[in-house]
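Participant: Predicted model and sequence below, questions to follow.
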Amino acid sequence: MKILFVASEAAPFIKTGGLADVAHSLPKALKKSKVDIRVIIPKYNKISKEYAEKMEHVAEFKVPVGWRNQYCGLEHLKYDSVDFYFMDNEYYFKRNEPYGHYDDGEIFSFFSRGVLEAIKYMDGFIPDIIHCNDWHSGMIPVLLDAFYRYDIRYQKIRTIFTIHNLKYQGVFSRTILGELLGLDESYFTEDKLKFYDGVSFIKGGLIYSDIVTTVSKTYANEIKMPYFGENLDGLLNGIDYKLYGILNGIDYKEYNPRKDNKIVKEYGLTTMKNKLVNKSYLQKELGLPADKDIPVIGMVTRLVGQKGLDLVKGVIKDILSLNIQLIVIGTGDQMYEDLFRYYSNKYPKKLKAYIGFNEKVARQVYAGCDMFLMPSKFEPCGIGQLIALRYGTVPIVRETGGLNDTVQSYNHKTKTGNGFSFTNYNAHDMLHVIKLAVEIFENKKEWLEIQKNAMRSEVSWKESAKEYRDIYKKLKEGN
């Protein structure tokens, strides 16, 4: 099976969110099961010289963008056993950030059409399936059907579209149809690309792909409801027959407390005392009192409303009145950055706010904290709780999306469960569960069992890669 995996970012080259981790670790996992999977992303200016200088120039060609023909270079680099291709155009990709530009519609119109053109130059690699991810590649299935089916090389190609976060949809002016995509006005209808007064890239992916997946089973059900559906719930109910939920995983080689050189002391199920060395170091490094008997709660998160920070804001004084320490790492909305800075200054022995992001500090939080708080309003899959489980840092989560699928609430009687959870999006429900976790933490023997339950949780790509492989096979065989 030949798969072309299309993404707007991929670790370690460029990363703004969880999609980058998926675009690196899922193809790597699939490669092990004899799938010829290759990844293509834009060649951004921010990709470090360490990688850029090792890239091999493959080809250069023109890409139709409406009435224009724009230059595109194609570069190749083998990394972690996976073939990565990079589309090069300085006008579109030589920018400080990958997204958020006034001309994002043009950038990703070029990218979508460019991916289809690039297939002609991949040394005989004609994919059976193009696997598109999020709105940035949502137009590929549309353009494939509109402009490429006449070519024998493209006639049997099938498409999969994965929703990583439905909130981000890529909606642009109606003029984009002819001006940038080369499509006529017949595509501006409710059953095609029309979304209110604009054109929706994500709608293109949902309607024109052969199969649609999203990143957890719970989220696949949630997005068919108005609360989570971002005005697309009607459409998603209509394509229910081709919608699957497949849970994301993490790369066990990248995230392994037994061999992690980013933490102070490696540890595992039989050496959990070493986790306390990481805790003590973390407390000292961030200026908190070093005390192994005080539970430390960590948050590594984007500081935005989706992540449930309104709940934390609502009861932050109550949280800080408990015998705990709270560490928050992230950047985002000014309101939340200011909130955590303020309480960090007011309660310097209780709260440390690290406004910014540093992978080494983040990894030390995963290794050194006792608990990991993730009270998201919605969470398609989530990666934070997966890393926390791997590192024996007990998650406290809201039962939504992938959080619901990966964290099972601890049962005091049966001693089962790998974390703590609450159902309603309610600050006091969250506070109640935090108090329960802090109370159980006092019983060190019981707490150790919860930590071990967490570390035994299966959060790798092993099972999910099999599910993707089965879907690829099903699609290739025309079932």
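Facilitator: Noted; the coordinates are in hand.

Participant: For the rest of this, base every contact and every neighbour count on C-alpha atoms.
Facilitator: OK.

Participant: Secondary structure element holding residue 345?
Facilitator: Residue 345 belongs to helix 334-346 when elements are defined using DSSP states H and E.

Participant: Contacts for that helix next, please.
Facilitator: Judged by Cα atoms under 8 Å, 6 or more residues apart in numbering, the contacts made with helix 334-346 from elsewhere in the structure are 303-304, 309, 313, 328, 331, 350-353, 355.

Participant: then this one, side by side with the first:
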Amino acid sequence: MHVLMVAAENDTLPNAKVGGVADVIRDSPKALAQRGLTVDVVIPDYGFSALSKEHLGLLYVPFAGYIHEIHAWEINSVDNGVRQLILSHPYFSQHNGAVYCNDEPGRPFATDATKFALFNAGVCEALLQGIFIRPDVLHLHDWHSACAALLLKFDHRFTAFSQLKTVFTVHNIALQGIRPFKGDDSSLEAWFPSLSYDGHLLCDPRYPHCFNPMRTAINLADKVHLVSPTYALEVLAASSPENGFFGGEGLEKDLQKGAEENKVVGILNGCEYPTHEANSTLQLTDLYEEIESTLFGWIAQKTTLVSSFYIAHQRLIGFQKQKNKGPLITSVGRLTDQKVLLLHQTYQNKYVIDHLCEKLAQHQGNMIILGSGDEKLEQIMTEAMARNCNLLFLKGYGHKVGEDLYELGDLFLMPSSFEPCGISQMLAMRAGQPCLVHGVGGLKDTINHLETGFSFTGNSLETQCEGLIDCFSDTLNLRAHKPKQWQNIVQQARAARFTWSKVAQEYISKLYC
């Protein structure tokens, strides 16, 4: 069986990773190849000029009223039995190699939607011209690849591929790539002016005058894959953000219909594990030195001293001077409401993050949060750090700091409001760090309360906040007063396995069959 995967990210290639989807595109093809499948992966060329590659052909792609020249390449010297393909065009690499772009208010996704629409047209053209081998299964990932399903279904030039088996993976239904049908340079009819299509299948349920790529792929694909079994159930219900529930985000009716037709499948993502246990000699002093080096690097990039970096450095000095043996709480991830909504909710006249720091102070512990994202959330976390001497917030991302936090933390905090699958909890568990999580999506499917970690739930924002604070307090008390039970949980977390080999088998039997 031959599978062609189409995606926006791929951590096999340098600087082509933003989120967890890049890990999936890196690891799942290898696992499929190990089971005997032939797998090709294609992403846009964001500026891979330094990589050794073979030119496969020149494509002439009709797009937005012009014929665009797109070059197809295969990357050399990449093993694991997977062909790594890229398509090159100035649109793809014009933003200094950035995978995604931020547009001005009022035109969300405009730049990226145009870029990925052209990329998808290039993929279809490569199939038509035989530059890409015709696959048995076309596996599309998130809204960035949805226009491939659209073109193969409705563009008469691709009639020969209209029955090609198509699988669509939803990594995060909150991001849908919505653009107008017409009246804008970044709109469906501007990209494909001669395309005849069924607007009822493509329009956004909330904005009928807009084209919704994610809804399009959900409706046109033969199978729709959600990246955990629990998330596959959650998206069948309407979101209720005022109550702290995030479900189908307007696409629940389409997914309900797909579930009735047995085309909606929940398969948990996997994680890579070392072939043998390494004896780590890493110490807190090593972590603190790495944090200091990373902070200095961030500070040096600015002509003025950023308050969050200054406060963080002062907190780091305080941590280095401490002699206590309290727990180290860690958190690594993007600062978005998906990840930290509960931390900045007001509960009993103060933010939840302040409640957690107070509970932690009773055990002489510290908390380190690594991540950046929404500027308002960054400011909230900076101000929380200023109020709490046991909180160190690192506004940015340092790969080595993140690795060290997984290795040295006593408890990993991941109170996501929704989590399609999650990889951070798997990485923490792999290192023997139990996780405290909100029991939603992939977190519910990977963490068993009081067995491999700790979890809380709630049917409203208030009860979720209360559940988080109580669970955090109970967890710290368990660690302090029941060391044998704590160590048992640590060992079970370390022993848990979510392998890509198992995922690949489920892909074959549930998605590709």
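Facilitator: Yep, it's here. Please read these numbers as outputs of a predicted model, since none were measured by experiment.

Participant: Now the TM-score, please.
Facilitator: Comparison of the two superposed chains (TM-score structural alignment, normalised by the length of the first structure) gives a TM-score of 0.87, and 445 aligned residues with a Cα RMSD of 2.2 Å.

Participant: still on that earlier bit, take the contacts of helix 334-346 of the first structure and lay them out in JSON lines including secondary structure, neighbour count and distance to residue 93 of the first structure.
Facilitator: Output for those, formatted as JSON lines (DSSP: H, G, I helix; E, B strand; the rest coil; neighbours: other Cα atoms under 10 Å; distance: Cα to Cα, whole Å):
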{"residue": "303", "secondary structure": "strand", "neighbour count": "22", "distance to residue 93 of the first structure": "26"}
{"residue": "304", "secondary structure": "coil", "neighbour count": "18", "distance to residue 93 of the first structure": "26"}
{"residue": "309", "secondary structure": "helix", "neighbour count": "21", "distance to residue 93 of the first structure": "33"}
{"residue": "313", "secondary structure": "helix", "neighbour count": "14", "distance to residue 93 of the first structure": "38"}
{"residue": "328", "secondary structure": "strand", "neighbour count": "25", "distance to residue 93 of the first structure": "32"}
{"residue": "331", "secondary structure": "coil", "neighbour count": "17", "distance to residue 93 of the first structure": "24"}
{"residue": "350", "secondary structure": "coil", "neighbour count": "22", "distance to residue 93 of the first structure": "43"}
{"residue": "351", "secondary structure": "strand", "neighbour count": "26", "distance to residue 93 of the first structure": "39"}
{"residue": "352", "secondary structure": "strand", "neighbour count": "23", "distance to residue 93 of the first structure": "36"}
{"residue": "353", "secondary structure": "strand", "neighbour count": "22", "distance to residue 93 of the first structure": "33"}
{"residue": "355", "secondary structure": "strand", "neighbour count": "17", "distance to residue 93 of the first structure": "27"}
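
Participant: Out of those residues, which two sit at the greatest distance?
Facilitator: In the contacts of helix 334-346 of the first structure, two members sit farther apart than any others by Cα to Cα. They are 304 and 350, at 22.1 Å.

Participant: Helices along the stretch 251-400 of the first structure, start to end?
Facilitator: When secondary structure is read from DSSP state H, counting those that start in this stretch, the stretch 251-400 of the first structure shows helices at 273-285, 309-314, 316-321, 334-346, 359-368, 384-390.

Participant: and the first one, how far out from the chain's middle?
Facilitator: It refers to helix 273-285 of the first structure. Centroid separation between helix 273-285 of the first structure and its chain, computed with Cα atoms, centre = their mean, to the nearest Å, is 28 Å.

Participant: got it, and the second one?
Facilitator: On the basis of Cα atoms, centre = their mean, helix 309-314 of the first structure is displaced by 23 Å from the centre of the chain it belongs to.

Participant: aligned partner of residue 127 of the first structure in the second structure?
Facilitator: Structural alignment (TM-score structural alignment) places residue 127 of the first structure against residue 135 in the second structure.

Participant: Its match contacts residue 37, correct?
Facilitator: No. At 10.9 Å, residue 135 of the second structure does not count as touching residue 37 under the criterion of Cα atoms under 8 Å.

Participant: intersection of neighbour lists for those two?
Facilitator: Common neighbours of residue 135 of the second structure and residue 37, using Cα under 8 Å, 6+ apart, are 1-3.

Participant: Give me the range in the second structure that stretch 394-402 of the first structure lines up against.
Facilitator: Structural correspondence for stretch 394-402 of the first structure: residues 434-442 of the second structure, per TM-score structural alignment.

Participant: swap in stretch 295-304 of the first structure?
Facilitator: Under TM-score structural alignment, the alignment places stretch 295-304 of the first structure onto residues 327-336 of the second structure.

Participant: any residues touching the lengthiest strand in the first structure, and which ones?
Facilitator: Using DSSP state E to define each element, the first structure has its longest strand at strand 68-79. Identification of contacts with strand 68-79 of the first structure by Cα under 8 Å, 6+ apart yields 54-64, 83-89, 114, 118.

Participant: do the same with stretch 160-171 of the second structure
Facilitator: Counting contacts by Cα under 8 Å, 6+ apart, the residues outside stretch 160-171 of the second structure that touch it are 21, 136-143, 149, 152-154, 217-218, 221-227, 420-421, 511-512.

Participant: how does it look with 6 Å?
Facilitator: Under the criterion Cα atoms under 6 Å, 6 or more residues apart in numbering, residues 137-142, 152-153, 221-226 lie in contact with stretch 160-171 of the second structure.

Participant: do the same with stretch 35-43 of the first structure
Facilitator: 1-9, 83-88.
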